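**Student:** A predicted structure for the sequence below; I have some questions about it.
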Amino acid sequence: MGRIGELRRSSPLALLVGVAAASVGVIYGYDLSNIAGALLFIERDFGLSAAQQEMVATATVIGEIGGALAGGWLANAIGRKRSMVAVALGYAVFAVAGAASTSVSTLTVARLLLGVTIGVSVVVAPVFVAESAPAGARGALLVTYGVATVIGIIVGYLAAYLLAGAGNWRAMLGLAAVPAVLVAMLLARIPDTARWYLLKGRVDEARRTLRRIEPGVDAQRELDEISRTLREESSGGVGVLREMLRRPYLRATLFVVTLGFFIQITGINAIVYYSPRLFEMMGFHGDFALLILPALVQVAALVAMLVSLAIIDRVGRRPILLSGIATMVAANALLVAVFAGGEVFGGAAAAVKFGGVLLFTVGYTFGFGSLVWVYAGESLPARMRSMGASAMLTSDLVANAVVAAVFLTMLTSLGGAGTFAVFGVLALASLAFVYRYAPETKGRQLEDIRHFWENGGRWPPEDLLEDIATAEAPA
């Protein structure tokens, strides 16, 4: 609970930034689940085959890839805040366009464009929070975005259930425009980050923002440190992308790209996008079972993420991430066993399958779901941060597109046991990768994290860090 206290002691502006970014997460989460519910009724209206359902779901993810690729550039060009305002307004427009669709093709195009706005948001939001949060509360504020995403998923399933009686999928999709407009209005009240202002040479605005974020901080010292870091990173006229692909930051780039891929290829959004179909295969029927049971799974996931939020800046990033992935591995093993030998479980087979899905989702949200935003915001130095987040989330979304495009086909061809065996192997591989390569960034200033990569993927001894800090301090 100590880090919850850190949140309470944060400045009003830092809390407002966290709330604004979290609100974007609610919109993202709502879309993830409400399309799952809407597909039940879109299928009936448009006569969708399984392949067409995969196409509608995958169109959004393909748009997200485009948005993630552009997100880093956009955040540097027009600012973190303006990018997020554009995201919220764009989401409102394309949510309404999706609701007004008259054919599969127009729905697919609307979903593609909506995906672009989501892709920008998943890159810019963690950078915005990481650069605006005090070090002691940064991890908690970053996890808050993930918490909000899970809340959005729950709300999406509940909205789908409440509208299921009328089969009104247009209302399910269109309602998202209302919170999107409200979020845009909230974001308009917030300044951009001090680091972005310095990138653009707007020193006075950077100083004012720092003093509002951390009223007791030595603003000039912080500005000098950020400016020195930016000068180092831009020396020699080397472009940001070239800098990310050369030593010492090549290791950091490979880490975030691979981590991003593992976060989605292990299968979480297969469960979110296709929960009603999966639960049908598990033996459940009716609107309540197909829409409320997935919501209950997400409620458990929300509890897990809140626990992660409460302890992340005390326990650290690595223990949370490793234990979450280990839980996913155990859940996959359980699902393989019950799908392969359901007769052994008798009448309890459906309940055990439900328990396996719940355990998998809880493990994911406790680990990957919480930490994706933290590592996206913390892993690279300031000049490369938005581009690094863009590369990580692009990799994440490519894996998401693969899963969205093949999950129903996998269930049909491999069955439940084969499908979850594949996800289990991928979860084991991700566990080994995180154990070997993930840095522990708990309590580190953003400007200090570069020393981990500059030292070959190991933290230098504390006395050496102190010597570095003394040598780099302004005279």
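**Tutor:** Perfect, thanks for sending it.
**Student:** switch to C-alpha atoms for all contacts and neighbour counts from now on
**Tutor:** Fine.
**Student:** how far away is residue 305 from residue 298?
**Tutor:** According to CA to CA, to the nearest Å, residue 305 stands 10 Å off from residue 298.
**Student:** Tell me which other helices or strands the longest helix along the chain touches.
**Tutor:** In the chain, ranked by residue count with DSSP state H as the criterion, the top helix is helix 382-437. For helix 382-437, the elements it packs on are helix 50-78, helix 104-132, helix 219-234, helix 240-244, helix 249-265, helix 268-281, helix 317-340, helix 368-378, judged by 3 or more CA pairs under 8 Å, 6 or more residues apart in numbering; DSSP states H and E.
**Student:** Distance from the chain centre to it, please.
**Tutor:** 13 Å (CA atoms, centre = their mean, to the nearest Å).
**Student:** just checking, what packs against the helix or strand following it?
**Tutor:** Downstream of helix 382-437, the next assigned helix or strand under DSSP states H and E is helix 450-454. Using 3+ CA pairs under 8 Å, 6+ apart, the elements in contact with helix 450-454 are helix 249-265.
**Student:** so which of the helices and strands packed on helix 382-437 gets nearest residue 456?
**Tutor:** Residue 456 sits nearest to helix 249-265 of all these, at 7.9 Å, using CA to CA.
**Student:** Give me the angle between that closest one and helix 368-378.
**Tutor:** Here helix 249-265 runs at an angle of 160 degrees relative to helix 368-378 (axes from the mean of the first three to the mean of the last three CA atoms, to 10 degrees).
**Student:** this is the other structure I want to compare:
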Amino acid sequence: FPYGYSIGTTNSVAEPVMEFNNQSHMERYGNPLSIETEELLWVLTETFFPLGGVFGSMLVRPLLSRLGPRKSMIYTQILSIISTLLTSLSVLMRSYEAIIIGRFFLGAYCSIGIGIGPIYVSEISSPVVRGPVGGMFGVAIGIGTVVGNALGLKEVLGTKSGWPYLFALTVVPTLVFLSYIKWIPDSPRYTLMTCKDEAMTRHILTKLRGTDDVDKELDDLKVLADDVTTVKILTVKQVLTSRSLRWQLACTTVVLASVQLTGINGVQFNLNTVFLTAGIPHSIVSYVSLGVVAAQVVVASTSSLASERFGRRTLILAGNLIIVMSTILYTVSLALYDQAEWLSYVSIVATLGFILGVNIGPGIVAYVMGPELNNQSARPGVMTVAVFCFWLSFTIVTFATPYMFLYLGSYVLLPFMTVAIATVLFVYKFVPETKGRSMEEIEDFFKSGNTSRRP
């Protein structure tokens, strides 16, 4: 939720924050910011969020190895509190630097959550509901985006005086999480394999499943634990240099990084700009943006359920193909806009299709599929690398997108379309379906050398 909320608020508060930056500079130096510097400061405000994510991604494995999923999530709430204090109190400090640094801490917090959250969810969920439950991770991101956009309207908190409160609300999910922490159980896998506490593992499974009949699942965990005891948790260096993990690492990284390389967050950070470029009046552009992000929550909810019926791999392929078709429609509608103004509405449909394409497949399924592709010993290291690439891609896209709008105009989405096409080809040829498959079956697939054949 905080990840989506941050994306939504960024799109909403660009104008008042840029005005604050200019006023702060005037008070400090006696002269206004140049247009170029003002734009650069805003780009840095956007970019330091994913840059913090790059830093946070490097903490995923150490935290998982030393603290386990539950304690890691507790301690990372400190980053959220620091971020909230810096961004919300920046007005009192008259410091735009505080906003930028606060965004860095928020990015680190969200990055650790994206790295650890899916692992925790996959480890506490039974195989039957693992897809829908894991998919709710993406749904929560969508809900956060809607809430951020809604509260960022000028009639609510998207004003000169309201935006600090908009940033301050980032701490609310942290407070809710901490208030419920004693009811959030440890991971059964972590409790058995790392803490070696079989009685507590049984208690946790009974609590999670709502039944005392957990013998079979506990026995499966014991077998898995026996296998893992002979192979210690791999470091990032070992993961990167292991030939046997080459394809798991490649598939996990592509699945996660492609979420950002579709350009989705570059577009959502600049969603108002997308519609203004398409000719939508400034007076209604915020409401159009809100409607589009609200629609994505509905699609994301459906996608999380559909992943168990149609499979993770199928939805990733379908979502990327929709991205390709929507990009073509958006580009053509803007290129011909001068000849027919009604094409601006076609561009809205195309943008909606682009965002929904991401949420039908990669934006939802990737968070479930990434952990499923790796066993217990390799998962922390592989996910650390994949999440690092996820946030590095996010940083590059966020920094580049405003300049792409400036120099590419109506062709701004074409680079992202090429990534979607490449993702379709890679996933179709190399990535196995994980729905309904045990970890042993997925490992056997990679070990068999069948990665060049359609699974």
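**Tutor:** Perfect, I can see it now. All values derive from a computational prediction rather than experimental measurement.
**Student:** where does the TM-score land?
**Tutor:** Scored against TM-score structural alignment, normalised by the length of structure 2, the superposed chains reach a TM-score of 0.89; 433 aligned residues with a CA RMSD of 2.3 Å.
**Student:** still on that earlier bit, how about TSV for the helices and strands packed on helix 382-437 of structure 1, with distance to residue 407 of structure 1 and mean neighbour count added?
**Tutor:** Below are those laid out as TSV (distance: least, CA to CA, whole Å; neighbours: other CA atoms under 10 Å):
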stretch	distance to residue 407 of structure 1	mean neighbour count
helix 50-78	8	23
helix 104-132	18	26
helix 219-234	42	16
helix 240-244	33	16
helix 249-265	11	22
helix 268-281	6	21
helix 317-340	15	22
helix 368-378	20	27
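**Student:** returning to what we had before: so for residue 305 and residue 298 of structure 1, which residue has more residues nearby?
**Tutor:** Taking other CA atoms under 10 Å, residue 305 of structure 1 and residue 298 do not tie; residue 305 has more neighbours (28 against 24).
**Student:** Please pull up the equivalent of the more buried one in structure 2.
**Tutor:** Matched by TM-score structural alignment, residue 305 of structure 1 corresponds to residue 300 in structure 2.
**Student:** residue contacts, its match?
**Tutor:** 135, 138, 139, 142, 356, 359, 360, 364 (CA atoms under 8 Å, 6 or more residues apart in numbering).
**Student:** same thing but 7 Å
**Tutor:** 138, 139, 359, 360, 364 (CA atoms under 7 Å, 6 or more residues apart in numbering).
**Student:** between the longest helix of structure 1 and helix 219-234, what angle do the directions make?
**Tutor:** Using the same axes, to 10 degrees: helix 382-437 of structure 1 against helix 219-234 is 80 degrees.
**Student:** now structure 1: which of the contacts of residue 300 of structure 2 match?
**Tutor:** Here is what carries over to structure 1 from the contacts of residue 300 of structure 2, by both residues aligned by TM-score structural alignment, their matches' CA atoms under 7 Å: 139, 359, 360, 364.
**Student:** most neighbours, which of the residues you listed?
**Tutor:** residue 364 (33 neighbours).
**Student:** so what corresponds to residue 83 of structure 1 in structure 2?
**Tutor:** In structure 2, residue 83 of structure 1 lands on residue 72 (TM-score structural alignment).
**Student:** Its match: neighbouring residues, count only.
**Tutor:** So residue 72 of structure 2, with other CA under 10 Å, has 21 neighbours.
**Student:** what's the answer for residue 232 of structure 2, then?
**Tutor:** For residue 232 of structure 2, using other CA under 10 Å, the count is 11.
**Student:** Give me the secondary structure label for the nearest residue to residue 223 of structure 1 once chain neighbours are set aside.
**Tutor:** Leaving out its chain neighbours, the residue that sits closest to residue 223 of structure 1 by CA to CA, 6 or more residues apart in numbering is residue 207, at 7.1 Å. Following DSSP: H, G, I helix; E, B strand; the rest coil, the label given to residue 207 of structure 1 is helix.
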